Structure formats: structure tokens, C-alpha cells
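In: coords please:
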Amino acid sequence: MVAQLDYHKIREIFGRFHAADPEPKGELDHVNAYTLLVAVALSAQATDVGVNRATHDLFKIVDTPQKMLDLGEEALIEHIKTIGLYRNKAKNVMRLSKILVEDYDGVVPNSRAALKSLPGVGRKTANVVLNMWWHMPAQAVDTHIFRIGNRTGICPGRDVNAVERAIEDNIPADYQLHAHHWLILHGRYTCKARKPLCATCIIRDLCEFEDKNL
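Out: Purely as a prediction, here's the structure:
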């Protein structure tokens, strides 16, 4: 159990993240809002690397909902069959593409409620799209952020919704836009689940994690 960090420590932590990487980027390849939405929807229970490999050729020929409908579900499956749950994901991508064409003139909405109404799109996916494409300070909490939030005390919570609220409450407003990317990347490459690289961590002296791997 870690104690919640105070405001000054949290500001110092994100100041260091900012100094190391002022403009952190998501690692899913995309060319527009629609391909970003599709990529994020495909990334559930899959790695970004695996999704990028699957969509590399797909996004060369499909970059709009109508083109996806023209491609068809079986052809989509051929592109994404290396991704887990690919059949269900293909059905959702086709369904959401149909809704975008029929109800939104082929344009991806910039409303969380509208995005969440699409098949296969939950709050996390919606928040990623809102953040990465429209630059809104929406916090997409994945397993990395959940782990780091509770390890460090920056944004503790019993579930992803609680951690999302803690990010909004605890992290200074000027760091909100990039907060979830800094945390995801830190969790992916430094604060790993089994063997965190504490010895090279830039926030080691500010982190409240008791079992540091030094």
C-alpha cells in the first residue's frame, strides 16, 4: 500500500517526464481519425506492434468508413487475423463503419458519448481518440497506467474509472493533455509489471513504491 503523493511531488514527476519527452506520442499507426479509431478498437488485448503489423497494408487501401464497407468483412479478417479476437473485432469494425456512414456522414464524432455508442468502442477507446486526434485532456487508463498509478500513488484507485478520476484530480492541468501517454510509455518501457527498471527510472527518488528493484 503506497501513500498518495503530494501535489509538489506530482508536479516534479511530470516536470521530469516533460523534460525527457515534451511531446509523447501514441504508438498506434494511423492516418486520420477513422484509422485511429479502428486501430484502437483492434488493440484491445493485443499489442500496438501487432496491430501496426496487421494494419500496415490495410490502411494503405482503407482510410474511410465507406472504403471499409467496400472492402468487406472477410477481406478485413484476412488483414487482421493475426490479432486476438479478430473475428469479433472485424464484426465491430464493420458495424461501426456502417453507423459512421449512415449517421455521421462518414465523420468520426468528437463526443465521448457518441464514440461510446459505436460497436466495440468503450470509454478507454473513446478517450484515446479524443486525446490523440482532438487533443482533449481525456485519460485512457490501461493496465500500465493502473499499475503505475497504484504503485507510485500518483493516481491510485480500485478500478480504471477511479484511476481516471485520480489523474484528473491529482495531476496539474498543464500536464493533463500528455499525462496518459507519459504514464503508458513509462509503464511499457521502465516501470514494467514483473521487473521494473527502477535503477534507471527518472522518478525513482520520488516514487513511493516500496519494493523497488535496485
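In: from now on I want contacts and neighbour counts done on CA atoms only, so please keep to that.
Out: Noted.
In: in the protein, where's the longest helix?
Out: Ranked by number of residues, the top helix in the chain under DSSP state H is helix 86-104.
In: report the buried residues of it.
Out: 86-87, 89-101 (16 or more other Cα atoms under 10 Å).
In: also stretch 169-186?
Out: Across stretch 169-186, burial judged by 16+ other Cα under 10 Å covers 170-171, 175-186.
In: can you redo those residues as TSV with secondary structure and distance to Arg16?
Out: Rendered in TSV, the data for those read as follows (DSSP: H, G, I helix; E, B strand; the rest coil; distance: Cα to Cα, whole Å):
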residue	secondary structure	distance to Arg16
Asn170	helix	16
Ile171	coil	13
Tyr175	helix	11
Gln176	helix	14
Leu177	helix	15
His178	helix	13
Ala179	helix	12
His180	helix	15
His181	helix	14
Trp182	helix	10
Leu183	helix	12
Ile184	helix	15
Leu185	helix	14
His186	helix	12
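In: between the residues you listed, which is nearest Ala126?
Out: His180 (13.5 Å; Cα to Cα).
In: please, which helix or strand holds Gln49?
Out: Careful, residue 49 is Val and not Gln. Element membership of Val49, judged by DSSP states H and E, is helix 48-61.
In: which other helices and strands does that helix contact?
Out: Where contact means 3 or more Cα pairs under 8 Å, 6 or more residues apart in numbering; DSSP states H and E, helix 48-61 is packed against helix 33-42, helix 73-80.
In: looking at those helices, which is buried most?
Out: Each of these was given a mean neighbour count from mean count of other Cα atoms under 10 Å, and the largest, a mean of 23, is that of helix 33-42.
In: now for that helix, which elements pack on it?
Out: Under the contact definition 3+ Cα pairs under 8 Å, 6+ apart, helix 33-42 sits against helix 48-61, helix 86-104, helix 123-134.
In: hang on, the earlier thing: find the pair from the buried residues of stretch 169-186 with maximum spatial separation.
Out: With distances taken as Cα to Cα, the most widely separated pair in the buried residues of stretch 169-186 is Asn170 and Leu185, at 19.1 Å.
In: for the helix or strand just after the longest helix of the chain, name the packing helices and strands.
Out: On the C-terminal side of helix 86-104, the closest following helix or strand by DSSP H and E is helix 112-116. Under the contact criterion of 3+ Cα pairs under 8 Å, 6+ apart, helix 112-116 touches helix 123-134.
In: structure for this one too, so we can compare:
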Amino acid sequence: MPRLLLALLLSLPLGIAAQAAPPASAGQTPPAPGPKVLLHTSAGDVTLELYPDRAPKSVANFLQYVHEGFYDGTVFHRAIPGYLVQGGLYTRDLQPRRTHPAIASEADNGLSNLRGTVAVARGADPNSGTAQFFINLVDNRRLDYAGNQSGLTWGYAVFGKVVQGMDVIDKIAALPTRGQGPFAADVPNPLPVIESVRVIGEQAPAPAASTREPAATPKPAQRRSKARGA
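Out: Model prediction:
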């Protein structure tokens, strides 16, 4: 199957001017401005705006990991030009960190996986998202909620968007890729490191909370799956 149509399962940019805010569904207002989060990466800084009014569980889950310092030292382990960039679980040596329990999917919140939006990565079960997230490089409407018939039709929950630094995400997407560690392909070389993640306006978490115990052996990646979760 074509790259963008393969089953999407990993538990789990062309300039800021090209970003588009996710449209509201009929009769709904656009997402209200929410907290902003700064991702300081080895490729540059990226600022996200979150949507707690439209994706409260997803935002609360993401912020819990941020406040714990979970993302510090993780990497963007997956980059597919014209599709997405994904990260938020694996360390520099591509070992997964131990996560909290999975959360219920909010993919049916009316938000679309448009360029620059941030969504929860997951496995075959729609309710299997944990720490991983992905950033859409293009309008990936095929990843939107289409019904509750299966994991494929359920889609992926958008919970925020890039408001600054989409050029950084584009730069990551343009890196050469290779197979490395548990992944057969699509691993950027060199690995872009998420050095720190902070809520803008909040005090940084204590250094002791900056890492979590690694999980056991990582699961093998499925080749060319969509927004997969471990």
C-alpha cells in the first residue's frame, strides 16, 4: 500500500506562514487560546498552543508529562516528509521510557489533523495513547475521526498546534533517515533531541523529576504505519 495509507500503529513544514488553524465543526467555535508550551530541541525552539477546552484529557495527559520532565532527553524518532514528525517516548539510545496508563481518545472532538497541528500517537486501540505525539507536516485529513467502527476509522486526537517554530519541524523532516534500534526506517540522522519542555510562564520542574525509568524491551516498529504508538 502507499506510504500514507498503511495501518497506523506506534504508541505510537514549509514555514510558519503556511500553518493553518484547525477548523471548527459546524455550529462550533474555534478552540479558545490555551496554555503554550516551549519545546527546546537540538534543532531549534518550537512553541505549541494547547486546546484544553476541546481535548481536556489529552492536554492534561501531555501537561502531566511536561511537569514531570518526562520529555527532557527524548527524541523525535520518526520523520516522514510530506506526512508527520513523531516523538515523545524514546531516549537518545532509542529506549522507551515507562509511561502512565493510556488515556481515552478524544479524536471525535471536531478538530482536524491539519498542517502544524499536534495529535496523540497511539496503537491499534484508539484508547492506547500515552506520551507520544506527532506533528502534521501537511493536511492529513485521513487521520481525522470518521466513526467508531475500528481503530482506523477512529482517527487521531488533535490537542494543539505549532504557533512558532514550524520551520524547525520542517528542518527535522528534511533530515536523512535510516533504520536504527527497534525501527526499520524513518529514524532521523542525526536524532533531533528534545532537550527540555516547559509551560511558558510556569516554573521549571525539579531536576529529580526529569527522567523516568526505562521500560523493558521496546516493541518492534511496524513498517510505514501511520501515527503509531508503542
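In: let me see the TM-score of these two.
Out: TM-score for the superposed chains, counting by TM-score structural alignment, normalised by the length of the first structure: 0.24, backed by 88 aligned residues with a Cα RMSD of 5.5 Å.
In: can you redo the helices and strands packed on helix 33-42 of the first structure as TSV with distance to Leu37 of the first structure?
Out: Output for those, formatted as TSV (distance: least, Cα to Cα, whole Å):
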stretch	distance to Leu37 of the first structure
helix 48-61	12
helix 86-104	9
helix 123-134	6
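In: Ala20 of the first structure: neighbour count?
Out: By the other Cα atoms under 10 Å criterion, the neighbourhood of Ala20 of the first structure contains 12 residues.
In: also Asn150 of the first structure?
Out: Counted with other Cα under 10 Å, residues neighbouring Asn150 of the first structure total 20.
In: please give the element, helix or strand, for it.
Out: In this structure, Asn150 of the first structure sits in helix 143-152 according to DSSP H and E.
In: which other helices and strands contact that helix?
Out: Using 3+ Cα pairs under 8 Å, 6+ apart as the contact test, the elements touching helix 143-152 of the first structure are helix 160-170, helix 176-189.
In: will you turn these into CSV that also has distance to Ala75 of the first structure?
Out: Supplementary listing: those in CSV, determined by distance: least, Cα to Cα, whole Å:
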stretch, distance to Ala75 of the first structure
helix 160-170, 34
helix 176-189, 32
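In: for these, which one sits closest to Asp48 of the first structure?
Out: The stretch from those with the least distance to Asp48 of the first structure (Cα to Cα) is helix 176-189; that distance is 11.1 Å.
In: let me know the angle separating that closest one from helix 160-170.
Out: Angle of helix 176-189 of the first structure versus helix 160-170, following axes from the mean of the first three to the mean of the last three Cα atoms, to 10 degrees, is 130 degrees.
In: list the helices and strands helix 176-189 of the first structure packs on?
Out: helix 143-152, helix 160-170.
In: hmm, try it at 10 Å
Out: Packed against helix 176-189 of the first structure by the contact rule (3 or more Cα pairs under 10 Å, 6 or more residues apart in numbering; DSSP states H and E) you find helix 7-20, helix 123-134, helix 143-152, helix 160-170.
In: scan the second structure for its longest helix.
Out: For the second structure, assigning by DSSP H, the longest helix comes out as helix 56-68.
In: surely His144 of the first structure is in contact with Leu183?
Out: Yes: the criterion here is Cα atoms under 10 Å, and His144 of the first structure meets it with Leu183 at 7.2 Å.
In: without its sequence neighbours, what residue ends up closest to Leu38 of the second structure?
Out: The shortest distance from Leu38 of the second structure to any residue that is not its chain neighbour, by Cα to Cα, 6 or more residues apart in numbering, is 4.6 Å, and that residue is Thr47.
In: name the element the one you found belongs to?
Out: Secondary-structure element containing Thr47 of the second structure, defined by DSSP H and E: strand 44-50.
In: return the set of buried residues in that strand.
Out: Taking 16+ other Cα under 10 Å as the basis for neighbour counts, the residues of strand 44-50 of the second structure that come out buried are Gly44, Asp45, Val46, Thr47, Leu48, Glu49, Leu50.
In: the first one and Arg198 of the second structure, how far apart?
Out: It refers to Gly44 of the second structure. Applying Cα to Cα, to the nearest Å, one obtains 14 Å for the distance of Gly44 of the second structure from Arg198 of the second structure.
In: then the third one?
Out: Between Val46 of the second structure and Arg198 of the second structure the computed distance is 11 Å (Cα to Cα).
In: pull up the overlap in contacts between the two.
Out: Jointly contacting Val46 of the second structure and Arg198 under the rule Cα atoms under 10 Å, 6 or more residues apart in numbering are Val37, Leu38, Leu39, His40.
In: what about the first one, which SS state?
Out: This means Val37 of the second structure. Taking DSSP: H, G, I helix; E, B strand; the rest coil as the rule, one finds Val37 of the second structure in the strand state.
In: contact partners for it?
Out: Contacts of Val37 of the second structure by Cα under 10 Å, 6+ apart are 46-50, 63, 66, 160, 162-163, 197-202.
In: about what we covered before: out of the helices and strands packed on helix 33-42 of the first structure, which comes closest to Ala20 of the first structure?
Out: The closest of those to Ala20 of the first structure is helix 123-134. By Cα to Cα, the value is 19.5 Å.
In: which parts of the closest one are buried?
Out: With the criterion 16+ other Cα under 10 Å, helix 123-134 of the first structure contains buried residues Arg123, Lys124, Thr125, Ala126, Asn127, Val128, Val129, Leu130, Asn131, Met132.
In: how far away is the closest residue to the first one other than its chain neighbours from Thr152 of the first structure?
Out: Using Cα to Cα, 6+ apart and skipping residues adjacent in sequence, the residue nearest Arg123 of the first structure is Lys116, 6.2 Å away. Between Lys116 of the first structure and Thr152 of the first structure the distance is 30 Å, computed by Cα to Cα.
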